[in-house]
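*Asks:* structure here, sequence nowhere to be found:
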């Protein structure tokens, strides 16, 4: 019983430490990589969105002609960029095993969990989306100047691991359906530096300060609202 008590006390202490770190990760700011003028009529303005579920965030880019040209490799890999309902390009970064093997929680395996807890290769998931409804739960709008938006897109593009021809390398046979693909990505994944910390880094590249550490969607979103209220006010 004494050993059990010590184990429970140790577990409780660990939980308290993690909760304290998570709280500090929200309230302590992490500066943007560079400053951009606020979005407005003088500098141009582009709306992008963050889509969050309980464990993951995606960045929704507008499917403008310019973006479709820059992501033209998606058509090469079988995605219908001429679809009449296409309005957004949805991008997320994550661990290869967990991301590619777990389209639903019912598909979760111990291998995917173990690789996420330790260290895994990373992938980028790119999918085609329709029009955005701002009433959708878990959706946050960010208003960026044209320069900030260009920096965000540049960060996303630099996250792809290119093949011999210089274009992103698709993972053959890895997709959830007809409107998405997985690509090799730069960087390694684990639970402490995972998908949401990548999203936070992308936003800092676009001139938005975040919380110091954003391991989960709530910590990322709360940190943005605290440290970048102008961009998240609409």
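*Replies:* Everything's here; your move. Remember, predicted model here, so these are calculated numbers, not experimental data.

*Asks:* from here on, just use CA atoms for contacts and neighbour counts.
*Replies:* Noted.

*Asks:* for residue 37, see how far away the residue most central in space within the chain is.
*Replies:* Nearest residue to the geometric centre of the chain (Cα atoms, centre = their mean): residue 199, 3.7 Å. With distances taken as Cα to Cα, to the nearest Å, residue 199 is found 21 Å from residue 37.

*Asks:* and residue 6, by the same measure?
*Replies:* Distance, residue 6 to residue 37, by Cα to Cα: 54 Å.

*Asks:* cool, residue 25 as well?
*Replies:* Relative to residue 37, and taking Cα to Cα, residue 25 is found at 26 Å.

*Asks:* between the two, which is the more surrounded one?
*Replies:* Taking neighbours as other Cα atoms under 10 Å, residue 25 and residue 37 compare with residue 25 leading, 20 against 14.

*Asks:* show me what the one helix or strand the more buried one maps to is packed against.
*Replies:* If you go by DSSP states H and E, residue 25 is part of helix 2-27. Under the contact definition 3 or more Cα pairs under 8 Å, 6 or more residues apart in numbering; DSSP states H and E, helix 2-27 sits against strand 210-211, helix 217-227.

*Asks:* just the angle for the last one relative to helix 2-27, thanks.
*Replies:* When you say that, I think you mean helix 217-227. Per axes from the mean of the first three to the mean of the last three Cα atoms, to 10 degrees, the angle that helix 217-227 makes with helix 2-27 is 40 degrees.

*Asks:* how far off centre is helix 217-227?
*Replies:* A distance of 13 Å separates the centroid of the chain from that of helix 217-227, by Cα atoms, centre = their mean, to the nearest Å.

*Asks:* run through who's touching that helix.
*Replies:* With contacts defined as Cα atoms under 8 Å, 6 or more residues apart in numbering, helix 217-227 is touched by 22-23, 25-27, 29, 52-57, 140, 196, 200, 208-211, 213-214, 232-233.

*Asks:* then stretch 75-93?
*Replies:* Contacting residues not belonging to stretch 75-93 are listed as 57-64, 68, 74, 122-132, 170, 178-181, 185, 195, 198-199 [Cα under 8 Å, 6+ apart].

*Asks:* same deal with stretch 175-192?
*Replies:* Contacts for stretch 175-192 (Cα under 8 Å, 6+ apart): 77, 79-80, 93-95, 100, 103, 115-128, 159-162, 168-171, 174, 195, 215.

*Asks:* ok, second structure coming up, stack it against the first:
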């Protein structure tokens, strides 16, 4: 076998092993806790984790002393602000612009869009106003100071204009109750939508996974 073919074979073996190494690292670091000694607050601000099995969002009270999300993400930018302007909850998710804006349904997913998302894609925030928290969402309570840190993390995730307000993407919606905003950071296999939620919980000092590129590890540590 020529040196070229040997090198090609080694490269192929390494490429084949990378997905397995990625999944193993996600499992191990997902099981290991950050903020190991943190315990859920006995009372405080309810924070919900809502997941479709792939993507996780934070579901937060629309208005508290620490954060007025209606001022940050005005309901007037919804298609039906008359129906959802008074909603008491807001769901906020961070993720790949290509995934969010061009793959509303799994049938919209193409290899090109997948590669675009994994190749250091730009990010957006998806903001939805809800009349109630999702029935199957995970729940944790954060003390007021913890919630203030989480809210600050979320605010800093939005790209802002000269007035310091999140940059809205006009005309981008899934339904009548949502809007999109430009976000900070790039989507990569390391920094995923679920990792953003993990980082928000870590910023609050809540117990969470050391690394959570997938949604499941976020729920393993709730209630500990």
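*Replies:* Cool, got the structure. Please read all numbers here as calculations on a predicted model, not as lab measurements.

*Asks:* which of the contacts of stretch 175-192 of structure 1 fall in strands?
*Replies:* Counting by DSSP state E, these place 93-95, 120-128 in strands.

*Asks:* can you lay out those residues as CSV showing neighbour count?
*Replies:* Compiled in CSV, these are given as follows (neighbours: other Cα atoms under 10 Å):
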residue, neighbour count
93, 31
94, 29
95, 26
120, 20
121, 17
122, 26
123, 29
124, 27
125, 24
126, 23
127, 21
128, 23
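
*Asks:* going along the chain, name the helices of structure 2.
*Replies:* 3-31, 69-72, 81-84, 97-102, 111-118, 144-156, 193-204, 216-220 (DSSP state H).

*Asks:* most packed of those helices?
*Replies:* helix 193-204 (a mean of 24; mean count of other Cα atoms under 10 Å).

*Asks:* residue in structure 2 paired with residue 23 of structure 1?
*Replies:* In structure 2, the residue matched to residue 23 of structure 1 (TM-score structural alignment) is residue 27.

*Asks:* for its match, what are its contacts?
*Replies:* Residues in contact with residue 27 of structure 2, defined by Cα under 8 Å, 6+ apart, are residue 217.

*Asks:* what do we get in structure 2 for residue 201 of structure 1?
*Replies:* Checking TM-score structural alignment: residue 201 of structure 1 goes with residue 199.

*Asks:* and its match, how far from residue 91 of structure 2?
*Replies:* According to Cα to Cα, residue 199 of structure 2 stands 16 Å off from residue 91 of structure 2.

*Asks:* and for residue 171 of structure 1, the neighbour number?
*Replies:* 15.

*Asks:* residue 177 of structure 2 now?
*Replies:* So residue 177 of structure 2, with other Cα under 10 Å, has 23 neighbours.

*Asks:* structure 1: which residue goes with that one?
*Replies:* Mapped onto structure 1 by TM-score structural alignment, residue 177 of structure 2 lines up with residue 179.

*Asks:* please apply the same query to residue 142 of structure 2.
*Replies:* In structure 1, the residue matched to residue 142 of structure 2 (TM-score structural alignment) is residue 144.

*Asks:* for residue 133 of structure 2, see how far away the nearest residue to residue 62 of structure 2 once chain neighbours are set aside is.
*Replies:* Once flanking residues are discounted, residue 62 of structure 2 sits nearest to residue 89: 4.6 Å by Cα to Cα, 6 or more residues apart in numbering. Distance of residue 89 of structure 2 to residue 133 of structure 2, given as Cα to Cα: 7 Å.

*Asks:* overlap of the contact sets of the two?
*Replies:* Common contact partners of residue 89 of structure 2 and residue 133 (Cα under 8 Å, 6+ apart): residue 59.

*Asks:* returning to what we had before: residues in contact with the match of residue 201 of structure 1?
*Replies:* Neighbours of residue 199 of structure 2 in contact, by Cα under 8 Å, 6+ apart: none.

*Asks:* would TSV of the helices of structure 2 with distance to residue 43 of structure 2 be doable?
*Replies:* Formatted as TSV, the helices of structure 2 follow (distance: least, Cα to Cα, whole Å):
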stretch	distance to residue 43 of structure 2
helix 3-31	26
helix 69-72	21
helix 81-84	28
helix 97-102	34
helix 111-118	39
helix 144-156	9
helix 193-204	15
helix 216-220	20
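
*Asks:* what lines up with residue 219 of structure 1 in structure 2?
*Replies:* Looking across to structure 2 (by TM-score structural alignment), residue 219 of structure 1 lines up with residue 217.

*Asks:* from residue 187 of structure 2, how far off is its match?
*Replies:* 19 Å.

*Asks:* can you check residue 35 of structure 2 too?
*Replies:* Distance from residue 35 of structure 2 to residue 187 of structure 2, by Cα to Cα: 24 Å.

*Asks:* more neighbours: the two, which one.
*Replies:* When neighbours are counted by other Cα under 10 Å, residue 187 comes out ahead of the other of residue 35 of structure 2 and residue 187, with 25 against 17.

*Asks:* residue in structure 1 matching that one?
*Replies:* In structure 1, residue 187 of structure 2 lines up with residue 189, judged by TM-score structural alignment.

*Asks:* distance of its match relative to residue 68 of structure 1?
*Replies:* Distance, residue 189 of structure 1 to residue 68 of structure 1, using Cα to Cα: 28 Å.

*Asks:* how about residue 191 of structure 1?
*Replies:* Distance of residue 191 of structure 1 to residue 68 of structure 1, given as Cα to Cα: 32 Å.
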